[in-house]
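In: What shape does this take:
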Amino acid sequence: MEDFVYEGYNGVMCVEAGGPPAGTGCGGYVVGQTVKLLKEHHLLDDTDVVIFDVLGDVVCGGFAAPLQHAERALIVAANDFDSIFAMNRIVQAISAKAKNYKVRLGGVIANRSKDTDQIDKFAKRVGLNRLAHFPDLDEIRKSRLKKATLFEMDKTPEIELVLKEYMMLAQSLWNGTDPIAPNSLKDREIFDLLGFD
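Out: Take a look at the predicted model:
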């Protein structure tokens, strides 16, 4: 287990799937194999919470493999057209998986965004809930460069607000989110909804 599991901040056990060098293989296959490895070693059995962080707007079934093991899927998106266009595709993928697996959509998290107006407009139209909003703060970027969680960073008023939002989201997810079944839009409808006149 120590060969592929790393203990991070506060006892969080982490696994990085990695992938082949760019242009030489299938990253989705690697994700699927990682899930298989975790199951073979029973690493999903004795955990309180398992979080898979995977790419979204891809048609590859390998990247969607973790959905087969999930109860809830959350979409993380920025407040811009391209992110929302990708979010719509992810809604479609989760809806397709929900036909054969127990996974259901739990909501959307606005990330790296000053505002949430476009996400909220899309969410209202398709029947999604926004669960949290994380602004585009330089402190968040710095924490990644320092390989540290925000909880390990020097406390500033901005970081304190973000930590409060993370804890609110964590408590909400721990309590359980109601499953939702949003209706995705056709590509043209997204342009009509969010495009300029």
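
In: from here on, contacts and neighbour counts on C-alpha atoms
Out: Fine.

In: Go ahead and list the helix or strand containing residue 142.
Out: helix 138-145 (DSSP states H and E).

In: err, residue 125, not the other one
Out: Assigned by DSSP H and E, residue 125 falls within helix 117-126.

In: what about that helix, distance to the chain center?
Out: Centroid separation between helix 117-126 and its chain, computed with Cα atoms, centre = their mean, to the nearest Å, is 17 Å.

In: the strands in this protein, which residues?
Out: Under the criterion DSSP state E, the chain carries strands at the ranges 6-7, 13-14, 72-77, 104-111, 130-134.

In: Now do the last one: everything it contacts.
Out: In this case it means strand 130-134. 107-113, 116, 120, 123, 162, 165-166, 169 (Cα atoms under 8 Å, 6 or more residues apart in numbering).

In: ok, 10 Å please
Out: 74-79, 106-116, 119-120, 123-124, 140, 161-163, 165-166, 168-170, 172-173, 177 (Cα atoms under 10 Å, 6 or more residues apart in numbering).

In: ok, and for the helix holding residue 125, which residues are buried?
Out: Of all the residues in helix 117-126, those buried under the rule 16 or more other Cα atoms under 10 Å are 118-120, 122-123, 126.

In: Same list, the residues you listed, but as CSV with distance to residue 66 please.
Out: Formatted as CSV, the buried residues of helix 117-126 follow (distance: Cα to Cα, whole Å):
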residue, distance to residue 66
118, 28
119, 24
120, 26
122, 25
123, 24
126, 24
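
In: Quick check: of those, which lies closest to residue 44?
Out: Distance to residue 44 across these (Cα to Cα) is lowest for residue 123, with 31.4 Å.

In: I have a second one here; can you model it like the first so I can compare?
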Amino acid sequence: MKRTKRIAIYGKGGIGKSTIVSNIAAAYSKDHKVLVIGCDPKADTTRTLVGKRIPTILDIIKEKREASTEDIVIKGFGNVKCVESGGPEPGVGCAGRGVIVAMGLLDKLGTFSEDLDIIIYDVLGDVVCGGFAVPLREDFADEVYIVTSGEYMALYAANNICKGIKKLKGNLGGIICNCRGIENEIEIVTEFADKVGSKVIGVIPRSEMVQKSEIDAKTVIEKFGDSKQAQLYKKLSESIYLNEEFVIPDPMGVDEFDEFFRKFQ
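Out: Coordinates of the predicted model:
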């Protein structure tokens, strides 16, 4: 029986997880059946795949007690199946609750047992909250990739995510460097990956094409399909698909992390 590849993409809020997820999903869609599950309360993961924001699971079940697969799974570019878990209003409730509810409902509806080649989760990088740990803790995902830049707070969050992965005995497949254009960025991220026992699996440079595509609610793959930027997303998707090297990370302590980062200043 064919095994579905189940990928979780983690990272600090605003680091570009959704851009990475939507573009690699678009790249996979040419040859694979793909499901994308947005586990960020902002519910913006699938906007560039569908061309608009879609209703979240939390919103749908507020309106109707019995939600169907057709209610919550929307097809986007390349027939990618798209789901958004959603979250509470800012300042009200636990942001991870949407993930817990979404996973339970998708499991109940048999969504995970469908004929899928790849499932990708876009997860906010606060694995301290139980909701955001669900894809790993409940065995919905088999491999994890962390998106970061070379900035202090992005790497600090990445190191904390490594602590969560280690605690949950997850499989870290690599670090994705989503560049912000700071000095020595690739060197910083490469050394960070080495410090935690992993590797850089892909480097995505800063590009105006990302913003132009997102203004039109499209992926770079769809809007600028022949561009170098699109080719880099395709290369990243292939590297992740073919990757067979996984580790339980060895995160740095707080003092060790600060010492590591100071040497680049």
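
In: okay, the strands of the first structure in TSV with mean neighbour count and distance to residue 152 of the first structure next?
Out: Below are those laid out as TSV (neighbours: other Cα atoms under 10 Å; distance: least, Cα to Cα, whole Å):
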stretch	mean neighbour count	distance to residue 152 of the first structure
strand 6-7	12	15
strand 13-14	14	17
strand 72-77	21	23
strand 104-111	22	20
strand 130-134	20	17
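
In: Tell me how far stretch 217-230 of the second structure lies from the chain's centre.
Out: From the chain centre to the centre of stretch 217-230 of the second structure is a distance of 18 Å (Cα atoms, centre = their mean).

In: what distance separates the start and the end of that stretch?
Out: 16 Å (Cα to Cα, to the nearest Å).

In: List the buried residues in it.
Out: 217-224, 229-230.

In: Just the ones of the residues you listed in helices?
Out: 220-223, 229-230 (DSSP state H).

In: which of those residues lies closest to residue 140 of the second structure?
Out: residue 221 (26.8 Å).

In: Need the counterpart of that closest one in the first structure.
Out: Alignment note: residue 221 of the second structure maps to residue 151 in the first structure; criterion TM-score structural alignment.

In: Provide a list of residues in contact with the residue nearest to its match when sequence neighbours are not counted.
Out: Spatial nearest neighbour of residue 151 of the first structure, chain neighbours left out: residue 163 (7.1 Å); criterion: Cα to Cα, 6 or more residues apart in numbering. Contacts were defined as Cα under 10 Å, 6+ apart; by that measure residue 163 of the first structure touches 134, 150-151, 155, 157, 169.

In: of the residues you listed, closest to residue 57 of the first structure?
Out: Using Cα to Cα, the contacts of residue 163 of the first structure come closest to residue 57 of the first structure at residue 134, 20.5 Å.

In: What does the closest one correspond to in the second structure?
Out: Using TM-score structural alignment, residue 134 of the first structure lines up with residue 204 in the second structure.

In: Burial check on residue 265 of the second structure, number of neighbours?
Out: Per other Cα atoms under 10 Å, the neighbour tally for residue 265 of the second structure reads 6.

In: any idea how far it is from residue 258 of the second structure?
Out: Relative to residue 258 of the second structure, and taking Cα to Cα, residue 265 of the second structure is found at 11 Å.

In: With residue 198 of the second structure instead?
Out: On the measure of Cα to Cα, residue 198 of the second structure and residue 258 of the second structure end up 19 Å apart.

In: picking that back up, just send the ones in helices among the buried residues of stretch 217-230 of the second structure back as CSV, with distance to residue 19 of the second structure too.
Out: Output for these, formatted as CSV (distance: Cα to Cα, whole Å):
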residue, distance to residue 19 of the second structure
220, 9
221, 11
222, 13
223, 13
229, 12
230, 12
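
In: What is the nearest of the residues you listed to residue 5 of the second structure?
Out: residue 221 (21.0 Å).

In: Can you name the residues that contact the closest one?
Out: Counting by Cα under 10 Å, 6+ apart, residue 221 of the second structure has contacts 22-27, 49, 77, 210, 213, 227, 229-234.

In: Which PyMOL command selects the buried ones in those residues?
Out: Those of these that count as buried under 16+ other Cα under 10 Å are selected in PyMOL with:
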select buried, resi 22+23+24+25+26+27+49+77+210+213+229+230+231+232+233+234
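
In: Could you tell me where the longest helix along the second structure falls in the first structure?
Out: Across the second structure, the longest stretch assigned as helix under DSSP H is helix 152-168. Helix 152-168 of the second structure lines up with residues 81-97 of the first structure when matched by TM-score structural alignment.

In: Also stretch 244-252 of the second structure?
Out: Against the first structure, stretch 244-252 of the second structure falls on residues 177-185 (TM-score structural alignment).

In: end to end, how far does that stretch reach?
Out: 23 Å.

In: which parts of that stretch are buried?
Out: 181-182, 184-185.

In: Map residue 84 of the second structure across to the first structure for me.
Out: Here residue 84 of the second structure is matched to residue 16 in the first structure, going by TM-score structural alignment.

In: same thing with residue 100 of the second structure?
Out: Using TM-score structural alignment, residue 100 of the second structure sits opposite residue 32 in the first structure.

In: same thing with residue 129 of the second structure?
Out: By TM-score structural alignment, residue 129 of the second structure lines up with residue 60.

In: quick one: contacts for its match?
Out: Applying Cα under 10 Å, 6+ apart, the residues near residue 60 of the first structure are 26-29.

In: Cool, thanks, signing off.
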